[in-house]
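*Asks:* Got a predicted model here, sequence first, then my questions.
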Amino acid sequence: MSRRVELFRCLQGLLSVYKPPGQEIAQFRSRLAKKIANEFNKLPWETERIRTRVLTKSDDVKLPSIATEIDFVDNPLVIGRRFLHGDVVLNFIDPLPDYASGLQLIGVGEVGAYAYSDAIHRNVYPKSYHLIGMFGHASSNNLSTGSIIYRSPWKHITRPKIDRIIASLQFKARSASLLQAGLIPNSQKAFEALSNPDRLT
């Protein structure tokens, strides 16, 4: 059976985790690192190793004797918890805002936190957002968690007005996806990408 330390060194790669809304990234990172460390601490302890010592006697001409004793280095009563949350290397790739929820991609370990994260940043993958709003309310922090500071009637809002706003948002999102995909607007490559919208989503 592999030792816990060897299994911990194999923890390299990418992790996709759901992030709930209203949670800070630093707090989310700390909770995730503690959870990983606690799960590794629950694994079976390492088997006790035998340490060999050579006992020499200066006043005796006999050959030195060899003694064996139990090595208590890996004993949990000596070292306490083997893994702490500071031992877990996590790199949040393009972290979500505190108020957002969704799948968060995380690089784990030295390889995942640096090599894989850099590769994903270089490829510039497009992202998809879903927005939820409420008509007639304004909050102190522009989020649903803030206190309502203004109420307004919204009967004047009609379907054509909403369609115009949505069309404007779609245009801005399409332009942003072009820039994020590394395409120059008003170029042939951009035209070919826009003629096939599946390339950008």
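*Replies:* Received it, and whenever you're ready, just let me know what you need. Numbers count the residues shown, from 1 in each chain.
*Asks:* alpha carbons only for contacts and neighbour counts from here, please
*Replies:* Noted.
*Asks:* quick one: contacts of stretch 70-89?
*Replies:* Counting by CA atoms under 8 Å, 6 or more residues apart in numbering, stretch 70-89 makes contact with 30, 33-38, 40-41, 45-46, 48-51, 108-110, 113, all of which sit outside it.
*Asks:* Mind doing that once more with 10 Å?
*Replies:* 4-5, 8, 11-12, 29-42, 45-52, 106-114 (CA atoms under 10 Å, 6 or more residues apart in numbering).
*Asks:* and if you look at stretch 13-32?
*Replies:* Stretch 13-32 is touched from outside by 33-35, 37-38, 85-86, 88-93, 95-117, 143-145, with contacts defined as CA under 10 Å, 6+ apart.
*Asks:* Tell me which of the residues you listed fall in helices.
*Replies:* Using DSSP state H, the members of the contacts of stretch 13-32 that fall in helices are 33-35, 37-38, 109-110, 117.
*Asks:* which helices and strands sit right next to the longest helix that the chain contains?
*Replies:* In the chain, ranked by residue count with DSSP H as the criterion, the top helix is helix 159-180. Contact partners of helix 159-180 among helices and strands, from 3 or more CA pairs under 10 Å, 6 or more residues apart in numbering; DSSP states H and E: helix 188-195.
*Asks:* put this beside the first:
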Amino acid sequence: MRPDSDLLWNALKGIVCVYKPAESSVRNLRKTLIWNICKDLSDLDVKLRYPERKLSLHDGSVKELATKEISTILTQNEITDLSVHPNVVGPKYLQDELAVSWSNYLGWNTSGVLIFGLKKGTMAAKFIRENRPTRAYRIKGVFGLATDTGFKDGKVVERSTWKYIRQSHIDRLLSSMQAAHQKKMFESCGVNIQSQLAYDLAVKGPIRPINSKIPIIYGLKCVEYDAPNFVLEVQCINENEQYLTTLIHEIGLKLHSTAHCTAVKCIRHSCFTLDHALLPKHWNLENIVKNLEISTRLLRENEHLTNQDSITLR
């Protein structure tokens, strides 16, 4: 039994998790996702309304057909109802009718997990965005070169030595930077770090800053070092692409060298990971419906994503 396009259209509401490639904008990916959904739905609707049928042509010559009555020709040949032909009525599902909004915005050079809300799911995407869950990134950097943009596509403005840098130096620096951010986490909430309240909050776990414009790093470690290349894993909140590339530059300066960023990948957005993300080649109606079901189950298991009632992160 073929699925009904109207039933699928009504079922397209919720959160869909996709993979964003680097050097692509979120707006263009949104348009591509909408276009793929509407195209698949329209093609399915055409197959249901206008099935392919073979016409039985008249055996006579063209001259004989011209002398026959039109009514006779119509009765002798099987014809289709052109009133429902796709070239006459056009596509049933239009791109402007499908509401889609993103929950997390990734920059041009950032790849990884991207969350979209479809139709009624746009409200869930809005709640996730306003509740500001933590995100995890894998950031690649290179010591020895500094660029004017902080990224690999920028103009090289400085060169420096890096051969004396060891992973132990990086780990020590990252530990001190993480401690400084944890202190700033309490200060941004107006809590004295030496008070009992700060202790009670620390027991519950990391806390969310009041100001949504202040980036806070909750975890920072070097997961790979092959000099001069290195890879950092960052767990943070309120960040953006520019902040993460600046972080690589800052690490290079504090190690008495220079560094620039070569790649940024979002590997987790709250409970959504790369395992849940659909690659662009899989953006078809069938996979999107399956992904909606998985995302709905994740939201049901993690209700705090859309209904946050505590300043602690969960």
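*Replies:* Happy to help now that I have it. Just so it is clear, the model here is predicted, and its values are computed rather than measured.
*Asks:* care to give me the TM-score?
*Replies:* After superposition, the two chains reach a TM-score of 0.69 (TM-score structural alignment, normalised by the length of the first structure), with 174 aligned residues with a CA RMSD of 3.4 Å.
*Asks:* Give me the buried subset of the contacts of stretch 13-32 of the first structure.
*Replies:* Buried members of those, scored by 16 or more other CA atoms under 10 Å, are 33-34, 37-38, 85, 88-93, 96, 98, 100-101, 104-110, 112-114, 116-117, 144.
*Asks:* I70 of the first structure and R49 of the first structure: what is the separation?
*Replies:* Between I70 of the first structure and R49 of the first structure the distance is 6 Å, computed by CA to CA, to the nearest Å.
*Asks:* Looking only at neighbour counts, state which of those two leads.
*Replies:* Neighbours around I70 of the first structure and R49, counted as other CA atoms under 10 Å, are more numerous at R49. The numbers are 13 against 10.
*Asks:* Excluding sequence neighbours, find me the nearest residue to the more buried one.
*Replies:* In this structure, R49 of the first structure finds its nearest non-sequential neighbour in D71, 5.5 Å apart by CA to CA, 6 or more residues apart in numbering.
*Asks:* V54 of the first structure matches what in the second structure?
*Replies:* Under the alignment (TM-score structural alignment), V54 of the first structure maps onto nothing in the second structure.
*Asks:* From F171 of the first structure, how far off is V54 of the first structure?
*Replies:* For V54 of the first structure, the distance to F171 of the first structure (CA to CA) stands at 78 Å.
*Asks:* what does P126 of the first structure align to in the second structure?
*Replies:* Matched by TM-score structural alignment, P126 of the first structure corresponds to T134 in the second structure.
*Asks:* Is W162 of the second structure part of a helix or strand, or is it coil?
*Replies:* In terms of secondary structure, W162 of the second structure is coil; the call rests on DSSP: H, G, I helix; E, B strand; the rest coil.
*Asks:* out of everything not next to it in sequence, what's closest to it?
*Replies:* When the adjacent residues along the chain are set aside, W162 of the second structure lies closest to G144, with 5.6 Å between them (CA to CA, 6+ apart).
*Asks:* who touches the spatially most central residue of the second structure in this structure?
*Replies:* Within the second structure, the residue whose C-alpha comes closest to the C-alpha centroid is L114; the distance, by CA atoms, centre = their mean, is 1.1 Å. When the contact criterion is CA under 10 Å, 6+ apart, the partners of L114 of the second structure are 16-21, 26, 29, 102-106, 266-269, 272-274, 277-278.
*Asks:* Just those: which are in helices?
*Replies:* Per DSSP H, the subset of those in helices is 26, 29.
*Asks:* so where do the strands sit in the stretch 101-250 of the second structure?
*Replies:* 110-118, 135-143, 145-147, 156-159, 216-226, 229-237 (DSSP state E, counting those that start in this stretch).
*Asks:* Alignment lookup: the residue nearest to W162 of the second structure to the first structure.
*Replies:* Under TM-score structural alignment, G144 of the second structure pairs with G136 in the first structure.
*Asks:* Its match - how many residues pack around it?
*Replies:* If we define neighbours as other CA under 10 Å, then G136 of the first structure has 12 of them.
*Asks:* Tell me how far it lies from R151 of the first structure.
*Replies:* The spacing between G136 of the first structure and R151 of the first structure, counted by CA to CA, is 5 Å.
*Asks:* before we move on, what about V88 of the first structure?
*Replies:* Note on V88 of the first structure: its distance to R151 of the first structure, by CA to CA, is 47 Å.
*Asks:* Same question for P76 of the first structure.
*Replies:* Relative to R151 of the first structure, P76 of the first structure is positioned 60 Å away (CA to CA).
*Asks:* again with S175 of the first structure
*Replies:* Taking CA to CA as the measure, S175 of the first structure and R151 of the first structure are separated by 33 Å.
*Asks:* Next: R164 of the first structure.
*Replies:* As defined by CA to CA, R164 of the first structure lies at a distance of 23 Å from R151 of the first structure.
*Asks:* next one: N141 of the first structure
*Replies:* As defined by CA to CA, N141 of the first structure lies at a distance of 15 Å from R151 of the first structure.
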